[in-house]
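A predicted structure for the sequence below; I have some questions about it.
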Amino acid sequence: MSRSLDALLAASAPAIWGTSYIVTTEMLPPDYPLTVAVLRALPAGLILMVATRSLPPRTWIGKLLILGALNFSVFWSLLFLAAYRLPGGVAATLGAVQPLVVLLLARMVLGTRLTLAGLAAATAGIGGVALLVLGPSASLDTIGVLAALGGAVSMASGVILTRKWKPPVSALTFVAWQLTAGGLLLLPVAAAVEPPLPELSTLNMAGFVWLGLIGAALTYFFWFRGIERLGPAAVTSFGFLSPLTAMLLDWAVLGNAFTPVQALGAVIVLGCVWIGGRAARPRPAVAAPGDASVAPMPPVAAERARL
């Protein structure tokens, strides 16, 4: 398979994650953030565990519970809470601060050098997204804003610990374990806090299938397949497609028109994605299947953030 097709499939993952906001508000029953997070994480995790044919060793259970909580239980619960309370583009923008949080946490926890180029790239991308979605008419709910920012911090913390704890398995296997752990952790909480779901319509069921099977299981397969074939730097540069997709759907489906400032933001975002991909191509090191060094999770925006 050509590198172009590999890149296209990898880029489709954050683009699909960007649909999570409009799917949540337009296709799912209102006010079920915990239940939606469970129904997205647990089925996807079990499907990927069957596909990878691997169970976690008992010595890894504790770490997987921590990672599952940060990367999925807490992150997705807050993401869907933000999706219910904020316009999709606004929620995606706030989630896009995650790369900056990762840079700072990597410096503090892992001792990673904070390069000017890395900081500039993250800042430019976030700036483009901000121009794209934070217009004068943006309705900012305080709880939604705190949920979106809290989700970004939770996911960023999970990314750092994912880099620190590297089991000798493929990245897809690792994320399957985390999805399952996150779903199992959240299941009793959702059952205790939220009422039972109402009778689901065909539209509701289609939304859950999209978020769980397409928006989680299939997209994570494409994402980590791209990391293994193209390298982490090239693939993670696609992360800003998530908020861009969220804004495009706001415009195309909900009728929110682009302003000149938003159009400029879209150009900046796409430019960051293109430049980031080209900058990563000359690097010779490409992660092979089973290389645990590709374990870091994708950005929010996304999904992201990310979704």
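That came in fine, so what should we check first?

okay, CA-based contacts and neighbour counts for the rest of this
Fine.

could you look up the SS state of P195?
Following DSSP: H, G, I helix; E, B strand; the rest coil, we place P195 in the coil state.

just give the number of residues close to it.
For P195, the neighbour count with other Cα atoms under 10 Å is 11.

and for G118?
For G118, using other Cα under 10 Å, the count is 14.

skipping adjacent residues, who's closest to it in space?
What sits nearest to G118 in space, not counting adjacent residues and going by Cα to Cα, 6 or more residues apart in numbering, is L103, at 8.0 Å.

ditto for S170
Excluding the flanking residues, the one nearest S170 by Cα to Cα, 6+ apart is G290, at 3.8 Å.

over to that neighbour. Which of the three states is it?
Recorded secondary structure, G290: coil (three-state DSSP).

isn't it up against F174?
No: look at G290 against F174 with Cα atoms under 8 Å: they stay out of range, at 10.0 Å.

tell me the buried residues in stretch 159-167?
Neighbour-count burial for stretch 159-167, counted by 16 or more other Cα atoms under 10 Å, picks out 159-163, 165-167.

let's bring in a second one:
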Amino acid sequence: MSSQRIAATSAVTALAPAVWGSTYLVTTEFLPPDRPLLASTVRALPAGLILLLITRTLPRGVWWWRAVVLGVLNIGAFFYFLFLAAYHLPGGVAALVMSVQPMIVLLLGSVLLKDRIRPVHLASCLLGAAGVALLVLQPHAGLDGVGVTAGLLGALSMASGIVLTKRWGRPDDVGLLTFTGWQLTVGGLVLVPVTLASEDMPDHLTWSNVGGFAYLGIVGALIAYVLWFRGLSRLPALAASFLSFASPLCATILGYLFLGESLRPLQLLGAAAVVGAVVLAQPRGPRQTAVPPAATRATSRI
């Protein structure tokens, strides 16, 4: 791709993690308290079923177990750990913990995708992590062991999903909506029995609860994941993973706008560092990337 097309693809793909950054605000302000599994399930399963009803295509052959693996890593496990971190940590701190994800992608990509680890990649990781720290850490920021562990596991889950999605691509005859629908449905179905066994259902739902669930399902899952998998099929794994820094950036801005949180000069410096890390990690101009043939061919049908 040309530099202009790379920039345009990156900008559109970044909309997905930007939307995910609003998860922290929506979870704490609109959803029933202390129900991360319910929030995860309701976010994933309806969106996946809607896409399956539209596309009417099920996995075949080896893609049955691949869809399960990707659905668990990209959706089921990731959603659960994301919501668990959001319930136990301030939004910015949760985003900071999960900002280790590009570093994990860097290591996994060198093993599974044979990507070279370049000095610029290491510099981007360090710059991005430092930027997120400046952006979200406050003197009153609380650290909770459960929340920190959930954030790290969420980062590991999403990083593994990114790398395996790049390694496997998607079937030649399967479009983007179908591929996204498989994963959202699998992720939701995996969470259903765990949710029913581990959490009590709310006694009642307010209209705010319903609106919060609808937003997370339609905007935060269906639309956002279509954009995310579209970008992941076109960008290198590491470049795509750095776009996830849009999540803490968005979480900080929303906290400032709607929760009365402050925005100090150091946070502005952190925001600039985050943007710089994302730009630094993006590919420069046309070059061959190590992506599977299936993934390359699939982009032409998006």
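Nice, thanks for sending it over. On a predicted model such as this, the values are computed, not experimentally measured, just so you know.

ok so, going back, higher neighbour count, G290 and F174 of structure 1?
Higher neighbour count among G290 of structure 1 and F174: F174, with 28 against 17, using other Cα under 10 Å.

what helix or strand is the aligned partner of A44 of structure 2 in structure 1 located in?
When structure 1 is aligned by TM-score structural alignment, A44 of structure 2 is paired with A41. If you go by DSSP states H and E, A41 of structure 1 is part of helix 33-52.

please identify the helix or strand for the residue nearest to G118 of structure 1.
Applying DSSP H and E, one finds L103 of structure 1 within helix 98-105.

now do A190 of structure 1
For A190 of structure 1, the element it lies in under DSSP H and E is helix 171-193.

who's in contact with the counterpart of Y220 of structure 1 in structure 2?
Taking TM-score structural alignment, Y220 of structure 1 has Y225 as its aligned residue in structure 2. Counting by Cα atoms under 8 Å, 6 or more residues apart in numbering, Y225 of structure 2 touches 16, 180.

mean distance between the host helix or strand of Y225 of structure 2 and structure 1 after superposition?
Following DSSP H and E, one finds Y225 of structure 2 within helix 224-234. On superposition with structure 1, the mean distance recorded for helix 224-234 of structure 2 (mean Cα distance after the TM-score superposition for structure 1) is 3.8 Å.

moving C-terminal of that helix, what's the next helix or strand?
Counting by DSSP H and E, the next helix or strand C-terminal to helix 224-234 of structure 2 is helix 237-242.

just checking, what packs against that next one?
helix 101-112, helix 145-168, helix 265-281 (3 or more Cα pairs under 8 Å, 6 or more residues apart in numbering; DSSP states H and E).

C-terminal to the first one, what's the next element?
Using DSSP H and E, the next helix or strand after helix 101-112 of structure 2 towards the C-terminus is helix 119-136.

in structure 1, what residues pair with that next one?
Under TM-score structural alignment, the match for helix 119-136 of structure 2 is residues 116-133.

mean shift of the matching stretch relative to structure 2?
Once fitted to structure 2, stretch 116-133 of structure 1 is off its aligned match by 1.4 Å on average (mean Cα distance after the TM-score superposition for structure 1).

centre of the chain versus that stretch, how much separation?
Stretch 116-133 of structure 1 sits 17 Å away from the centroid of its parent chain (Cα atoms, centre = their mean, to the nearest Å).

which parts of it are buried?
Within stretch 116-133 of structure 1, the residues that count as buried by 16+ other Cα under 10 Å are 121-133.
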